[in-house]
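K.L.:
Return a 3D structure for these sequence lines:
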Amino acid sequence: MSQKDYLSQYGYFAVISMHKYNIPASIIIAQGMLESAYGNSPFSRVSNNHFGIKCGEQWNGNSITHHDDSPEECFRSYASVHASFDDHGKFLKSKVWYNSLFRLDRTDYKSWAHGLQQAGYATDPMYAEKLIDIIERYNLSQLDEMILI
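P.N.:
Predicted coordinates:
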């Protein structure tokens, strides 16, 4: 799947999630693109997990094991990609270490990207820069201005 295919297939999910959870759609779609290799990673294809969200102690849903930072880590598995997008919003809203992000302007994708990295969303030290690069390369910030009708 190309970035254009990914955006046309899942961009609306990001906009819906933005309005439901107050997370920039540009950040949501860029994370999905990065974490799932534009929906092409074997892991995301099997689990529908486009955000690399691990199970955690409170997770009661389906799961899959996958090698990430450690072998055989537990990751959430979803019935659909849409469910993955929705759970991403719930996940960020439910963790206290992401609370400061929700005080940021919804159109400030750069601060959101750096805030996600500082809060430990990913272990990659270049995570924020990668998200910003994807957003700017594909002009994804335009999604942050979209309204639902």
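K.L.:
contacts, neighbours, all on C-alpha from now
P.N.:
OK.
K.L.:
If we go by neighbour counts, what in whichever strand or helix holds T65 is buried?
P.N.:
When elements are assigned from DSSP states H and E, T65 belongs to strand 63-66. Residues of strand 63-66 classed as buried: 63-65 (neighbour count, 16 or more other C-alpha atoms under 10 Å).
K.L.:
ok, so of those, who is nearest D86?
P.N.:
Sorting these by how near they are to D86, with C-alpha to C-alpha, puts S63 at the top with 16.3 Å.
K.L.:
Here is the second sequence; please produce its structure so I can put it next to the first one:
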Amino acid sequence: MIQVIKRKLPALLFSLFLSAAVQAQKVVKKFIKKYEHIAVENMQKHNIPASIILGVSIVESAAGESAIAKALRNFFGVKGKNSSSMEKLGYKSAYREFESAEASFEHFCQMLKRKKFYVKLKASPDYKQWLKSMNAASYAEAKEKWVADITRAIDKYELYKYDQPMQASF
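P.N.:
Okay, the predicted model is just below:
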């Protein structure tokens, strides 16, 4: 009996891992479908690649599954105050609450527009240069890992395809 378990355990573990990976991909794809229009609208309005907007939101909010994204509609890990209604419910956080997903996406773009690198990169579809500049400006504490995670998300889910309207304007 133990021999049978030893032989089948690796296959079972691999199957469980594969199932979890497939489920995670479904969550990310659902998130992209839900928010792609907001990212593209913000790209057109603010000249920031939709791939950056979607990639950062996927990583920072665990594709909308993090507690901060669910409770505070904060998809970018933006720090700040919560509303008093959240505090009354006993929810205290160092992260800012937004009234909607749209408001969270808009705030992220406004934040980037205030950075020194924005003027140089404005309307550039080069997401790698955007990430490099955001990293240099200390957008995230995780630095290189953060850049690698977002680059991986952009490449894996082909988020750069959403930047094509921006590329056509060059």
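K.L.:
Check the secondary structure at the spatially most central residue of the second structure for me.
P.N.:
Note on the second structure: the residue nearest the mean C-alpha position is S57, at 2.0 Å, using C-alpha atoms, centre = their mean. Of the three states, S57 of the second structure takes helix under DSSP: H, G, I helix; E, B strand; the rest coil.
K.L.:
Centre of the chain to stretch 27-40 of the first structure, how far?
P.N.:
Centre-to-centre, stretch 27-40 of the first structure and its host chain are 7 Å apart (C-alpha atoms, centre = their mean, to the nearest Å).
K.L.:
my bad, stretch 75-85 of the second structure
P.N.:
For stretch 75-85 of the second structure, the separation from the chain centroid amounts to 16 Å (computed by C-alpha atoms, centre = their mean).
K.L.:
Just the endpoints, please. Distance across that stretch?
P.N.:
20 Å (C-alpha to C-alpha, to the nearest Å).
K.L.:
related to what we said a few turns ago, export the buried residues of strand 63-66 of the first structure as TSV, with columns for distance to V46 of the first structure.
P.N.:
Formatted as TSV, the buried residues of strand 63-66 of the first structure follow (distance: C-alpha to C-alpha, whole Å):
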residue	distance to V46 of the first structure
S63	11
I64	9
T65	11
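K.L.:
Out of those residues, which is nearest to S47 of the first structure?
P.N.:
Top of the list for closeness to S47 of the first structure, among the buried residues of strand 63-66 of the first structure and by C-alpha to C-alpha, is I64 at 6.9 Å.
K.L.:
which non-adjacent residue is nearest that closest one?
P.N.:
Spatial nearest neighbour of I64 of the first structure, chain neighbours left out: F75 (5.4 Å); criterion: C-alpha to C-alpha, 6 or more residues apart in numbering.
K.L.:
wouldn't that neighbour be in contact with H50 here?
P.N.:
No - F75 of the first structure is beyond contact range of H50, at 10.9 Å (criterion: C-alpha atoms under 8 Å).
K.L.:
Which one of the two is surrounded by more residues?
P.N.:
Between F75 of the first structure and H50, counting by other C-alpha atoms under 10 Å, H50 is the more crowded of the two (31 against 22).
K.L.:
Give me the aligned partner of that one over in the second structure.
P.N.:
With TM-score structural alignment as the criterion, H50 of the first structure lines up with F75 in the second structure.
K.L.:
wait, what's in contact with that match?
P.N.:
Shown in contact with F75 of the second structure (C-alpha atoms under 8 Å, 6 or more residues apart in numbering): 57-58, 60-61, 64, 68-69, 101, 104-105.
K.L.:
rerun that using 6 Å as the cut-off
P.N.:
By C-alpha atoms under 6 Å, 6 or more residues apart in numbering, the residues touching F75 of the second structure are 57, 61, 69.
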